[in-house]
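Peer 1: Quick one: sequence and predicted model below, then my questions.
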Amino acid sequence: MYRKDYLLRLVEEMTQMLSKVFGLKQQKKHTEALWEIDEMLSRQFRLNSKLLHSLSPEDIVQLFRNGEIVEADKLQSAARLLEEEADILVDMDKQEEGNTLFVKVLHLYLSASIHGGDPRLYDLPHRINDLLKRVRIQELSDATEHLLFTYAVQEGKFASAEDSLYRLLGREALDYEIGKLFYERLLALQPEVLERGGLPLIEVEEGLKEWNERFSHGIDPKITRC
């Protein structure tokens, strides 16, 4: 009950603050908008923008870890503030800084989702999809790409998961067992589920066969399928 009440208060305060920031952005009062975001970070999470800019996304996730549990809804709330900050930076013609922050936010959103974040708080799936259109997928870190792969599987987006799998393979950033397990798990699903995920049964069977042949023949793991 306490957690639910806390989240309700947090989301209500976030909604009010984001509405205020939107108004400041419309007036081109970017500095004031950034102040509002930083003040919210400090009040709710005892963090500040400068610190979060200096940390890796993996380190930020650790800040929201309580023992073995990642406080996913707090994490996605902080990420939502950073996303708004990134948008302001882009609006201020600080493209590189803003885009770098967008990539970090994507990592945080993916982590929040994978660790059980409530997708309804800020329409998390929509926010992730929007960021995937804004960032350069090929430039994601291996860690973020692994999260994207896991998220795509979790959401039943199997074609996207396979694309992510082969990007990691092209970087030699995963081993044989991950891909093998991916295809074998898909074979246990109903054909209509695979169809909805964009990867029909015949493609799953072909994918597993090709995956096994790559490694059994000692083929250099270079990307060919996407």
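Peer 2: Ah, there it is. Residues are numbered from 1 along each chain as shown.
Peer 1: only C-alpha atoms for contact and neighbour calcs from this point on.
Peer 2: OK.
Peer 1: Identify the residues contacting stretch 44-63?
Peer 2: Taking contacts as Cα atoms under 8 Å, 6 or more residues apart in numbering, the residues outside stretch 44-63 that touch it are 10, 38-39, 41-42, 70, 75, 78, 82, 101, 104-105, 107-108, 111.
Peer 1: could you redo the last one with a cut-off of 10 Å?
Peer 2: 10, 13-14, 34-35, 37-42, 64, 69-72, 74-79, 81-82, 85, 97, 100-101, 103-109, 111-112, 143-144 (Cα atoms under 10 Å, 6 or more residues apart in numbering).
Peer 1: Comparison target, given below:
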Amino acid sequence: MSAAGTVVRVLLCDDHAVVRAGLRALLSSTDGIEVVGEAGSGEEALAAAARLRPDVVLMDLQLGGGMDGVTATGRLTAAGAAEPGPRVLVLTMFDTDADIARSVAAGATGYLLKAEPPEKLFAAIRDAAAGRTVLSGPVADRVVSRIHRPGPALTDRERDILGQLAHGLGNREIARALFVSEATVKTHLGRVYAKLGVRTRAGAVAAATRLRLLP
């Protein structure tokens, strides 16, 4: 029990059972935080949150197959729900601009990196439960940097194509993967090149890596 006499109820969502077990053990070592359930996928997180009504969902972004963490976050925090949903605190290894922007847009209260010390995690959970925004230091630096030096504004489709490009796929393979025509891929690539100020596929991938635009 915390000093204020309240306990923050937490639901863990991570597709690795070992990670969930480690988090459960870690959180059980501090007062004022109780792990009320676990989920290994986005779908499981939605069901568990509806059943257990936690205060905070500790959400990983990469959940293997099925619904990813960003989509699950959006569903949990959706506006217009009959009752307010839980706060969602993203806990991930990744700090790309794309992941941060998508998580915040989906309604996440905070974005924490797994490299943070336990004390930072404990404080972040309590802050999230209270509705306060929580960001890891490196993430906050990236957000501020992006505000002062915004990168090129790519559409979701352009990001999808850029991601496929980074995996070495040709236009025909990208078209198949995204269920569009090769002509559409070429059109989007032309726009990506123009926005990134490059002329080649390799140049686009290098620029996107430098600007941290790849998920």
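Peer 2: Yes, it's here. Remember, it's a predicted structure, so these values are computed and weren't measured experimentally.
Peer 1: Post the TM-score for the overlay when you can.
Peer 2: Here the TM-score for the pair of chains, by TM-score structural alignment, normalised by the length of the second structure, is 0.31; 114 aligned residues with a Cα RMSD of 5.7 Å.
Peer 1: quick one, what contacts the residue sitting nearest the centre point of the first structure?
Peer 2: Residue closest to the average C-alpha location in the first structure (Cα atoms, centre = their mean): L110, at 2.7 Å. L110 of the first structure makes contacts with 72, 76, 117, 124-125, 128, 144-152, as judged by Cα under 10 Å, 6+ apart.
Peer 1: could you redo the last one with a cut-off of 7 Å?
Peer 2: 147-148, 151 (Cα atoms under 7 Å, 6 or more residues apart in numbering).
Peer 1: Likewise for A206 of the second structure?
Peer 2: Contacts of A206 of the second structure by Cα under 7 Å, 6+ apart: none found.
Peer 1: What separation is there between it and K195 of the second structure?
Peer 2: Per Cα to Cα, to the nearest Å, A206 of the second structure is found 13 Å from K195 of the second structure.
Peer 1: Start and end of stretch 61-76 of the first structure, how far apart?
Peer 2: 10 Å.
Peer 1: Can you name the residues in contact with stretch 88-98 of the first structure?
Peer 2: Stretch 88-98 of the first structure has contacts (Cα under 7 Å, 6+ apart) with 30, 86-87.
Peer 1: Swap in 10 Å and give it another go.
Peer 2: Under Cα under 10 Å, 6+ apart, the answer for stretch 88-98 of the first structure is 21-22, 25, 28-31, 33-34, 53, 82-87, 99, 101-102, 104.
Peer 1: Kindly report the same for stretch 18-34 of the first structure.
Peer 2: 12-17, 35-40, 49, 80-82, 84-89, 91-92.
Peer 1: who wins for neighbours among the contacts of L110 of the first structure?
Peer 2: L148 (25 neighbours; other Cα atoms under 10 Å).
Peer 1: Confirm that it sits in a helix.
Peer 2: Yes: the assignment for L148 of the first structure is a helix, going by DSSP: H, G, I helix; E, B strand; the rest coil.
Peer 1: I'd like the distance between it and A86 of the first structure.
Peer 2: Applying Cα to Cα, the value for L148 of the first structure to A86 of the first structure is 20 Å.
Peer 1: ok, back up a step: buried only: go through the contacts of stretch 44-63 of the first structure for me.
Peer 2: For those, a burial check counting by 16 or more other Cα atoms under 10 Å picks out 10, 14, 34, 37-41, 64, 70-72, 74-79, 81-82, 85, 101, 103-109, 111-112, 144.
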